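Peer 1: only geometry, no sequence info:
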């Protein structure tokens, strides 16, 4: 009876060890979007570089709009593709988060709702100032 229990424990340990190993491999080789975003935020060098790239991209798009340049020019598309290549799918999530913050600030200003960006800018709320305020590095 005692040998049966020991054999059962040994085989249970052997099979559960392989399952844990397979689970670790799955997590390592197939990261989800949330895992990529978490990794992007945790690595300070990478997230700072990507944040600077996104900020420069938004300011360049704004400059193109102010100077009546082509809206979807090859230069802007290449710049956006470079950001996506560098950061992966998490860059899209990061840019969508920034766009959401910008739309919330804009709707608050239109509706006359005071917010922290308006309080910090004190009447000088240009699009470039709002981008610089929202994307802090």
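Peer 2: Yep, it's here. Nothing here was measured: the structure is a model prediction, and the numbers come from that model.

Peer 1: going forward, measure contacts and count neighbours with C-alpha atoms only.
Peer 2: Noted.

Peer 1: the closest residue to residue 101 other than its chain neighbours - how many residues pack around it?
Peer 2: Excluding its sequence neighbours, the residue lying closest to residue 101 (C-alpha to C-alpha, 6 or more residues apart in numbering) is residue 134, at 7.3 Å. Neighbour count of residue 134, defined by other C-alpha atoms under 10 Å: 16.

Peer 1: what about residue 58, neighbour count?
Peer 2: Counted with other C-alpha under 10 Å, residue 58 comes out at 21.

Peer 1: find the centremost residue of the chain, please.
Peer 2: For the chain, the residue sitting closest to the mean C-alpha position, by C-alpha atoms, centre = their mean, is residue 94 at 2.9 Å.

Peer 1: for that residue, which non-adjacent residue is closest in space?
Peer 2: Residue 94's closest residue in space is residue 37 (C-alpha to C-alpha, 6+ apart), at 7.9 Å.

Peer 1: what about that neighbour, neighbour count?
Peer 2: 20.

Peer 1: the structure to be compared is supplied as follows:
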């Protein structure tokens, strides 16, 4: 009987030490900024893919503004990389963005107020519209 009690006390002590170590580990969790940086750097999740698509659209816009080649090898490779990582969901996401941008453009042409125009308050550049439409 005494052995049973001693074994019980020993195992209780061992398991309680592991719980204390777990609590200490929880105190040193990464901050929200570090977690966000990890999410952005890891392009295998939806946030990283959305950031890649947003950067791709901004790069294509920059190429158009600076009179660079429209279908350059660099942009085609960048687009292929996004499609390889995300598959058909990236194509759907880009088509959805293009649809939203065309709706915003047609609303502005027809004089219909919309939420993007209200948020930008007259500073509607293509970069600002892309940043408002794609919120990450």
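Peer 2: Perfect, I can see it now. None of these values were measured; they are calculated from a predicted model.

Peer 1: which one is residue 44 of the second structure nearest to, not counting chain neighbours?
Peer 2: residue 85 (6.8 Å).

Peer 1: secondary structure element for the one you found?
Peer 2: Under the criterion of DSSP states H and E, residue 85 of the second structure resides in helix 73-86.

Peer 1: tell me what that helix is packed against?
Peer 2: helix 46-65, helix 88-109 (3 or more C-alpha pairs under 8 Å, 6 or more residues apart in numbering; DSSP states H and E).

Peer 1: okay, and that helix goes to which residues in the first structure?
Peer 2: Aligned by TM-score structural alignment, helix 73-86 of the second structure falls on residues 74-87 of the first structure.

Peer 1: the matching stretch vs the second structure, average distance?
Peer 2: For stretch 74-87 of the first structure, the mean deviation from the second structure after alignment is 0.2 Å (mean C-alpha distance after the TM-score superposition for the first structure).

Peer 1: so where's the longest helix in the second structure?
Peer 2: helix 2-27 (DSSP state H).

Peer 1: repeat for the first structure
Peer 2: Longest helix in the first structure, counting by DSSP H: helix 2-29.

Peer 1: buried sites along it?
Peer 2: When neighbours are counted by 16 or more other C-alpha atoms under 10 Å, no buried residue of helix 2-29 of the first structure is found.

Peer 1: and the very next helix or strand once past that helix with helix 89-110, angle?
Peer 2: For helix 2-29 of the first structure, the following helix or strand on the C-terminal side (DSSP H and E) is helix 33-42. Note on geometry: by axes from the mean of the first three to the mean of the last three C-alpha atoms, to 10 degrees, helix 33-42 of the first structure and helix 89-110 are set 80 degrees apart in direction.

Peer 1: so who does residue 132 of the first structure touch?
Peer 2: Residues in contact with residue 132 of the first structure (C-alpha atoms under 8 Å, 6 or more residues apart in numbering) are residue 55.
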